[in-house]
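K.L.:
Sequence first, then the predicted structure, then my questions.
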Amino acid sequence: MFGPAARTPREIAPGAVHLPGWLTPEQQRSLVEACRRWAVGPVPIRHTRLPRGGVMSVRTVCLGWHWSPYRYTRTAVDAGGGRVAEFPGWMADLGRRALVDAYRDPAAGDGYTPDTALINFYDEQATLGMHQDRDERSDAPVVSLSIGDSCVFRFGNTEHRNRPWTDVELASGDLFVFGGPSRFAYHGVPRVLPGTADPATGLSRGRLNITIRVTGLDDAPGAE
């Protein structure tokens, strides 16, 4: 179902690869339809509240595991207590194919067992500050898919939120993978570019970002 012929990958940093146009419009439409279903429940999409009282401008819905600052749980501890939607097997296959195409290595997806996805929706004013994805107990790569409006994606270093960084424009259908030495690099979205979405994808405004991840957690006693 997924994974068209890849364009030429661009390495932004060691282990961090941008692959433009990886998803066809048809594949993007399928993902938009799925995201709309997940957005209404069992745990609806929401603005995440931060520990100090701030509220994130992006809206988020989770699959497999529920993310809240700064942990994963099976139930939405900060949003009504419901159990999150299951992480689908076809999305795990998608993540493995993404690694193969991004790294140009037929074995890159071997042993990659993602079990969660964070789906963020950005309206034209939403941003995401520089941060690391450190709440997982795994250093497996993160697979990021973009649909809808383009954005400026800022990819930094592993030491701090400041320069050096590289700004990359991510368009609808683009794939970005970061693993290896860049797995814990700071990154963020300082700006969405309104009016750049193609209605043919099923999303005429705003940006969907789907990040596929390995939590390294299980359901044994003591797990989150």
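P.N.:
Nice, thanks for sending it over.
K.L.:
CA only for contacts and neighbour counts going forward, please
P.N.:
Noted.
K.L.:
Report the separation between Arg97 and Asn120.
P.N.:
21 Å (Cα to Cα, to the nearest Å).
K.L.:
same deal with Arg36?
P.N.:
Arg36 is 12 Å from Asn120, by Cα to Cα.
K.L.:
and His187, how many neighbours?
P.N.:
22 (other Cα atoms under 10 Å).
K.L.:
just Gly148 next, same as before
P.N.:
Applying other Cα under 10 Å, I find that Gly148 has 30 neighbouring residues.
K.L.:
And Ala34, by the same measure?
P.N.:
11.
K.L.:
what's the helix or strand for it?
P.N.:
For Ala34, the enclosing helix or strand under DSSP states H and E is helix 25-39.
K.L.:
Packing partners of whatever helix or strand comes next after that helix?
P.N.:
Going down the chain from helix 25-39, the next helix or strand is strand 46-49, by DSSP H and E. Where contact means 3 or more Cα pairs under 8 Å, 6 or more residues apart in numbering; DSSP states H and E, strand 46-49 is packed against strand 55-63.
K.L.:
Take this one as well and set it beside the first:
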Amino acid sequence: MNRRERDLVSLFNTLWFRDFPITPVHTDFGRRAVWTTHIASVIKQAADLLGYFTCFETGNRTDAVIQTAKRRSWAKVEWEWIQPRFEARVNEIQKLSNASKLDPEALSVYVGYSDIRHHDANLESIQRQWTSDGQLIAFVIQFEIRGRTRHFTQLRTYAFRGGEFRLLRKQEALPWNVKDTRWQLVATAAQLEDSGAAELGDGDDE
């Protein structure tokens, strides 16, 4: 990986926490559109800090293309709510793989989700679908199922190439689970406040 690619990995992981669309008190993981918007925002902010431009839904309807000032494609980005192992319903990885064969200089980036119970199967599916000689950077949000809702646990970043993959980094998927941060402090205060309000409400009902 070159420096700019490493910068993108670091920026995506860091900016993932910025303007986070849910709170520990009001969690609504199941709204797919919310996460689509959040991912698009993270990609654009990262591209801005790298000095590049972001174009959405361009070039064979790629979710996002990060371009240089000379309008050369620097990275092509796809994201998908459905897990990679459901290959009949997911074509984003194959689309990136085909695009990489036509434009090998552009970085390929995939953002997806993985049930922790089937994480190995999801990674194997990405590996199987990625047939380009180039490199694929995959940001994978792991989750647990609680009731009928996804509950995010970790954000893991992988590099796929030549039929192999490696873990580049991992972090908490929820900002308030990052220890010794202001996010955790604010979340704890909000939970205590919400708990106190609930107790007052219960007393009024009596």
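P.N.:
That came through fine. Since the model is a prediction, treat every value here as computed from it, not as a measurement.
K.L.:
what's the TM-score here?
P.N.:
The TM-score (TM-score structural alignment, normalised by the length of structure 2) is 0.28; 104 aligned residues with a Cα RMSD of 6.1 Å.
K.L.:
what comes up buried for the longest helix along structure 2?
P.N.:
With secondary structure taken from DSSP state H, structure 2 has its longest helix at helix 182-205. Of the residues in helix 182-205 of structure 2, Trp183, Gln184, Ala187 count as buried by neighbour count, 16 or more other Cα atoms under 10 Å.
K.L.:
and the residues you listed as a markdown table, adding distance to Glu92 of structure 2?
P.N.:
Listed next are the buried residues of helix 182-205 of structure 2 as a markdown table, based on distance: Cα to Cα, whole Å:
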| residue | distance to Glu92 of structure 2 |
| --- | --- |
| Trp183 | 33 |
| Gln184 | 34 |
| Ala187 | 35 |
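K.L.:
Could you single out the nearest of these to Ala64 of structure 2?
P.N.:
Trp183 (29.0 Å; Cα to Cα).
K.L.:
circling back to that earlier point, what about Arg36 and Asn120 of structure 1, which has more around it?
P.N.:
The neighbour comparison of Arg36 of structure 1 against Asn120 (other Cα under 10 Å) goes to Asn120, with 22 against 11.
K.L.:
Give the next helix or strand downstream of the helix or strand that one falls within.
P.N.:
Secondary structure assignment for Asn120 of structure 1, by DSSP H and E: strand 116-122. Next along the chain after strand 116-122 of structure 1, taking DSSP H and E as the criterion, comes strand 128-131.
K.L.:
What are the buried residues along that next one?
P.N.:
Judged by neighbour count (16+ other Cα under 10 Å), strand 128-131 of structure 1 contains these buried residues: Leu128, Met130, His131.
K.L.:
One more: stretch 155-163 of structure 2?
P.N.:
For stretch 155-163 of structure 2, by 16+ other Cα under 10 Å, it's Leu155, Arg156, Thr157, Tyr158, Ala159, Phe160, Arg161.
K.L.:
Next, the angle from the strand holding Asn120 of structure 1 to strand 55-63.
P.N.:
140 degrees (axes from the mean of the first three to the mean of the last three Cα atoms, to 10 degrees).
K.L.:
Packing partners of strand 116-122 of structure 1?
P.N.:
Against strand 116-122 of structure 1 (3+ Cα pairs under 8 Å, 6+ apart) you get strand 55-63, strand 207-213.
K.L.:
Just put the ones you listed in TSV and tack on mean neighbour count and distance to Glu26 of structure 1.
P.N.:
Output for those, formatted as TSV (neighbours: other Cα atoms under 10 Å; distance: least, Cα to Cα, whole Å):
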stretch	mean neighbour count	distance to Glu26 of structure 1
strand 55-63	21	22
strand 207-213	23	15
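K.L.:
of all these, which lies closest to Val168 of structure 1?
P.N.:
Judging those by Cα to Cα, what sits closest to Val168 of structure 1 is strand 207-213, at 14.6 Å.
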